[in-house]
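In: With the input below, show me the fold.
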Amino acid sequence: MQTKYEKIASTIRERIKNGTYPVDSLLPNQTDLVLEFGVSRMTIKKAIEILMMEGLVYSQRGMGTKILDHSFWDKDVSPIKEYDGLSYQMEKQNKKLESSVIKFDVGFPNKEIQKKLLLKAEQPIYQIIRLRILEGKPFVIEHTIMPCDLVPNLTTDILEKSVYTYLKKGLGLQFGGAYRTFQADRAEEHDKKYLECDDSDPILEVQQVIYLKDGTPIEFSKSRNRYDTRSYSILDVDYS
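Out: Sure, this is the predicted structure:
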């Protein structure tokens, strides 16, 4: 379910696309938008930040919010600080996302995983590899490890849908934060087979550890992205 600010961002986005808000014009000021949508100024600010992240508008204090009517990017852009899952991100954009399970096993953590997820050697873990397919095209390969005791009853059916929805709604878990690193890498066998990469194609690899509200690490994953299909962004605007 979309939040109020996501719905408002969708409405403004559509107005930009259909010309209600012309290119190079200014978005109505926040006071007018507050009155129109019947929400707080903070909600309007969050909606505008989404559109800024997409490159559709640019906002600067004292200058208003300018309509750009195009994205800065030619690929899907994911906010660095968002960790609600790819299914959630694509649902917001009304894009069809499918998941194909390549591997789903139970094993035991090596020393690296023990350290990252604060596990003992005898604690079982899920070892998962999924191909995420966006609008019918291979998009990203996700290598995921989760402790079995924190994520009981995980099934292939859940993996083919949204794991994070199961964690949040099915198990009632709350995420507290994430630690991420980004690096370039060479295409591996899985990348060449499932992402249709050539030997010379670079891969954007994102490693992350997801933490629950109490600080317990619940996931370590590596997302392997084609260089030409996905990027990550952070909003950094000086409002002073």
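
In: only C-alpha atoms for contact and neighbour calcs from this point on.
Out: Fine.

In: from what I can see residue 229 touches residue 76, true?
Out: Yes. The criterion here is CA atoms under 8 Å, and residue 229 meets it with residue 76 at 6.3 Å.

In: Show me where the protein has its helices.
Out: With helices called from DSSP state H, the chain shows them at 4-17, 30-37, 41-54, 86-92, 111-117, 156-159, 163-165, 189-194.

In: Contacts for the fifth one next, please.
Out: Which is helix 111-117. When contacts are defined by CA atoms under 8 Å, 6 or more residues apart in numbering, helix 111-117 is touched by residues 119-121, 209, 216-220.

In: CSV for those residues, including neighbour count and distance to residue 128?
Out: Compiled in CSV, these are given as follows (neighbours: other CA atoms under 10 Å; distance: CA to CA, whole Å):
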residue, neighbour count, distance to residue 128
119, 19, 17
120, 14, 19
121, 12, 18
209, 19, 15
216, 14, 20
217, 22, 17
218, 22, 14
219, 22, 11
220, 21, 11
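
In: and residue 206, what does it touch?
Out: Residues near residue 206 by CA under 8 Å, 6+ apart: 180-183, 221-224.

In: now do residue 140
Out: 131-133, 195, 223-226.

In: want to throw these into TSV with neighbour count and distance to residue 144?
Out: Converted to TSV, these look like this (neighbours: other CA under 10 Å; distance: CA to CA, whole Å):
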residue	neighbour count	distance to residue 144
131	24	11
132	23	13
133	18	16
195	23	17
223	20	8
224	25	11
225	24	14
226	23	18
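
In: JSON lines please, covering those and showing distance to residue 236.
Out: Below are the contacts of residue 140 laid out as JSON lines (distance: CA to CA, whole Å):
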{"residue": "131", "distance to residue 236": "32"}
{"residue": "132", "distance to residue 236": "29"}
{"residue": "133", "distance to residue 236": "30"}
{"residue": "195", "distance to residue 236": "31"}
{"residue": "223", "distance to residue 236": "24"}
{"residue": "224", "distance to residue 236": "25"}
{"residue": "225", "distance to residue 236": "24"}
{"residue": "226", "distance to residue 236": "25"}
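
In: compare with the first, here's sequence two:
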Amino acid sequence: MYKYEIIANEIRNKIKANEFKINEKLPDEKTLSNMFKCSRMTMKQAMDMLVSEGYIIKSRGIGTFVRPQYGPDNKNKRYSNHPNTFGFSSNFEGYDKKTEVKEFKVIEANEEIVDKLQLKRGEFVYSIKRVRFLNKKPIILEQIYMPIDKIVGLNKEVVENSLYDYIENSIKIKIYNADKIIRAKSANNDDINYLKIEEGDPIIEMEHVVYSQNNSPIEYAIIHYRGDSYELHFVTKKE
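Out: So this is what the prediction gives:
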């Protein structure tokens, strides 16, 4: 984990613990960098991360403030995450989490996967199907493809835990960004089977390609979220 991520986690936890209160003005970045013994650039990265997650808001010429939180605690048994963050584990800290791997194999990439991951015909990828549980309820169905020549050493034990933690900390590939498309759909047979819902129930589908720091695609995934108990939390800002 990078220094700015550690600092962002500490500030996020202070907000959750109400040590930094809603609408409270935070110290400036120079003061915070002294508090956390880091460079101004590292502190800026940490604050930008918290802005993107919706925990704080920067107002030019006025300062940085803690935003009112509209997370899952206020949503009556609904779960929420912010699509600008990476990973199930980081999005749902504090929940009872579980992952069931339904498929883990190596396949030859089809035309769509070749296009999304910028591969050559005949190259192979990991094909991973996982169900993610929150508080013993199946919430997310993931179909993931990763190039075997980039994500080396992957095994089922890794897949049962955090793929992104493995990518960044074990094989030292820095995740940079992702292109995401979000759409509404009706449940298909896999959704009915794995998410325990009914035919025609609503699904939130997210299709994404994740890129490393050198702009190389390292993951193509189609992710289905239960529409009856899940929401995505966006924060928009007018420049």
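
In: Closest one to residue 148 of the first structure out of the contacts of residue 206 of the first structure, please.
Out: Closest to residue 148 of the first structure out of the contacts of residue 206 of the first structure is residue 221 (14.8 Å), distances taken as CA to CA.

In: what's the nearest residue to that closest one if we skip its chain neighbours?
Out: residue 144 (4.3 Å; CA to CA, 6 or more residues apart in numbering).

In: my read: the one you found touches residue 210, true?
Out: No. Using CA under 8 Å, residue 144 of the first structure is not in contact with residue 210; the gap is 10.9 Å.

In: Tell me the residues that contact both of the two, please.
Out: 219-220.

In: Contacts only, for residue 145 of the second structure.
Out: Residue 145 of the second structure neighbours (CA under 8 Å, 6+ apart): 113, 125-128, 219-221.

In: Among the residues you listed, name the ones in strands.
Out: Members of the contacts of residue 145 of the second structure lying in strands (criterion: DSSP state E): 125-128, 219-221.

In: could you dump those to CSV with distance to residue 1 of the second structure?
Out: Below are these laid out as CSV (distance: CA to CA, whole Å):
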residue, distance to residue 1 of the second structure
125, 26
126, 25
127, 26
128, 24
219, 20
220, 23
221, 23
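
In: Quick check: the residue located most distally from the centre of the second structure vs residue 28 of the second structure, distance?
Out: In the second structure, the residue that sits farthest from the middle, by CA atoms, centre = their mean, is residue 61; the gap is 31.2 Å. According to CA to CA, to the nearest Å, residue 61 of the second structure stands 11 Å off from residue 28 of the second structure.

In: Which one of the contacts of residue 140 of the first structure is nearest to residue 97 of the first structure?
Out: Taking CA to CA as the measure, residue 97 of the first structure lies nearest residue 133 of the contacts of residue 140 of the first structure, at 5.6 Å.

In: Residue 171 of the second structure contacts residue 150, correct?
Out: No. Using CA under 8 Å, residue 171 of the second structure is not in contact with residue 150; the gap is 9.2 Å.

In: on that earlier part again, which ones are touching the residue nearest to residue 221 of the first structure?
Out: Residue 144 of the first structure makes contact with 126-129, 219-222, according to CA under 8 Å, 6+ apart.

In: how much space between the most centrally placed residue in the second structure and residue 149 of the second structure?
Out: For the second structure, the residue nearest the mean C-alpha position is residue 86 (2.5 Å; CA atoms, centre = their mean). According to CA to CA, residue 86 of the second structure and residue 149 of the second structure sit 22 Å apart.

In: What of residue 26 of the second structure?
Out: Separation of residue 26 of the second structure from residue 149 of the second structure (CA to CA) stands at 44 Å.

In: who's in contact with residue 203 of the first structure?
Out: Contacts of residue 203 of the first structure by CA under 8 Å, 6+ apart are 184-187, 224-227.

In: cool, and residue 184 of the second structure?
Out: Residue 184 of the second structure neighbours (CA under 8 Å, 6+ apart): 202-205.

In: which one of those is nearest residue 21 of the second structure?
Out: Distance to residue 21 of the second structure, by CA to CA, is smallest for residue 204 among these, at 32.4 Å.

In: Next, count neighbours for the closest one.
Out: Applying other CA atoms under 10 Å, we find 20 residues neighbouring residue 204 of the second structure.
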